[in-house]
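Undergrad: After the sequence you'll find the predicted model.
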Amino acid sequence: MKSTYIVLAIAIPVMIASAWLLAAPGTILLSLSLGALLIALSAIDIATLRLPDALTFTVLLFGAIMVALTRPDLWLHHLLGAGIGYVALVGLELAYKRLRGRDGLGRGDAKLLGAIGMWVAWPGLAPVLLVASVSGLLGAVAASLFGKRSLSGETPMAFGPWIALGGWVVWLAAPHMALVPLD
């Protein structure tokens, strides 16, 4: 519990500063809303291994508002991002369960990637998953090395925080990476 407060004490100011410095013009309030929702979802997932649908849906809803206000001509790219993000992780979830005979990924992770896909559009999904996978792997290895958790294929681990981190990084970096034209 104490470590959660430490993480929040670091994450909140970093989120505010990075949004202030890197958010695309006209998106600061929406970016701060996204950041707050991603931090809340991450904290809940770490504590419960669950991602509440209400918060995930709010990420999706705010993403739709962002598209409507800042890039209405790119609806198709953002809707595809939401759909492909969700379907890709549901497919991975089902394939893993079929191959291994047990759950390996939660449906909440798929819903979160779909909601983030609304923000970053379909070209942003691969970078989100790259950041999420690499940071999640590094986090698991670090937790194992520092004695917080044993590292095995049976150890449950929240993936939502890493998807949230990937979504945040790509959302802020997208205007500088030209993933989707902004004009």
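TA: Ah, there it is. Numbering: from 1, shown residues only.

Undergrad: rest of the way, CA atoms for contacts and neighbours
TA: Fine.

Undergrad: Is it correct that residue 170 is in contact with residue 128?
TA: Yes: taking Cα atoms under 8 Å as the definition, residue 170 is a contact partner of residue 128 at 6.0 Å.

Undergrad: Quick check, central residue of the protein?
TA: Nearest residue to the geometric centre of the chain (Cα atoms, centre = their mean): residue 164, 2.4 Å.

Undergrad: take the one below as the second:
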Amino acid sequence: MSLAVLAPGAGIPLQLQGLALIPPLVWLSHRDIRAYEIPDLATLTFAIIGAAFLVWQNPQALLLHLAAGAVISALLWGAGEIIYRLRGAEGLGIGDAKLLGAAVVVLGPWKLPELLLLSSAGGITATLAARVRRPGRQEGIPFGPFIAYAVFVLIYFNPLFL
């Protein structure tokens, strides 16, 4: 449904990129919902497809996207580890950190604020809905599907925050 709404206004390259990214994004979302883990192969496939389209459309930006993705993965991985050590519970998993880094490879570092805003808004909304539906139960919400959907939506939009 999102592809049908977002893609018609985009050019052929963005439409193809959106279509190519659907399988790994659906795969990692499904796995995260079921097992609270994001397969590394799904994240890698997602990043490779995004990098391939980047090479096709804007090859001079590839190094910047790859470096930014690596830095974001490392920073978020470290932040997740600190949260785990302080709270004794996982707040941001390694899979989420790697997926966000791969998303930066696909989208570019300038879309990171929108990515974090959109995926966090989805996660917060789902958490609140789960608490209303089942009061008193404290269960985790997988973040990967919200990151995946945010990436898919943001492929078709220019950065809001420059």
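TA: Great, that's in hand. For clarity, every value in this text was computed on a predicted model and none was experimentally measured.

Undergrad: Work out the TM-score between the chains.
TA: TM-score of the superposed chains, computed with TM-score structural alignment, normalised by the length of structure 2, equals 0.88; 162 aligned residues with a Cα RMSD of 2.1 Å.

Undergrad: which stretches of structure 2 form helices?
TA: In structure 2, the helices defined using DSSP state H lie at 2-6, 12-35, 40-57, 62-87, 94-107, 112-133, 144-154.

Undergrad: so which of the ones you listed gets nearest residue 162 of structure 2?
TA: helix 112-133 (9.5 Å; Cα to Cα).

Undergrad: what span of structure 1 lines up against that closest one?
TA: The aligned range for helix 112-133 of structure 2 in structure 1 is 125-146, by TM-score structural alignment.

Undergrad: how far away is the counterpart of the residue nearest to the centre of structure 1 in structure 2 from residue 75 of structure 2?
TA: Under the alignment (TM-score structural alignment), residue 164 of structure 1 pairs with residue 148 of structure 2. Relative to residue 75 of structure 2, residue 148 of structure 2 is positioned 19 Å away (Cα to Cα, to the nearest Å).

Undergrad: Kindly report the same for residue 59 of structure 2.
TA: When residue 59 of structure 2 is compared with residue 75 of structure 2 (using Cα to Cα), they lie 25 Å apart.

Undergrad: Redo the helices of structure 2 as TSV? Include distance to residue 162 of structure 2.
TA: Below are those laid out as TSV (distance: least, Cα to Cα, whole Å):
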stretch	distance to residue 162 of structure 2
helix 2-6	22
helix 12-35	21
helix 40-57	20
helix 62-87	16
helix 94-107	14
helix 112-133	10
helix 144-154	14
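
Undergrad: quick revisit: quick one: the match of residue 164 of structure 1 and residue 24 touch, right?
TA: No: contact between residue 148 of structure 2 and residue 24 fails when scored by Cα under 8 Å: they sit 9.1 Å apart.

Undergrad: which one in structure 2 is aligned with residue 92 of structure 1?
TA: By TM-score structural alignment, residue 92 of structure 1 lines up with residue 79 in structure 2.

Undergrad: and residue 57 of structure 1, how many neighbours does it have?
TA: Residue 57 of structure 1 has 15 neighbours, counted by other Cα atoms under 10 Å.

Undergrad: and the equivalent of it over in structure 2, what is it in contact with?
TA: Matched to structure 2 by TM-score structural alignment, residue 57 of structure 1 sits across from residue 44. Contact analysis of residue 44 of structure 2 by Cα atoms under 8 Å, 6 or more residues apart in numbering lists residue 102.

Undergrad: Can you give me the distance of residue 44 of structure 2 to residue 69 of structure 2?
TA: 12 Å.
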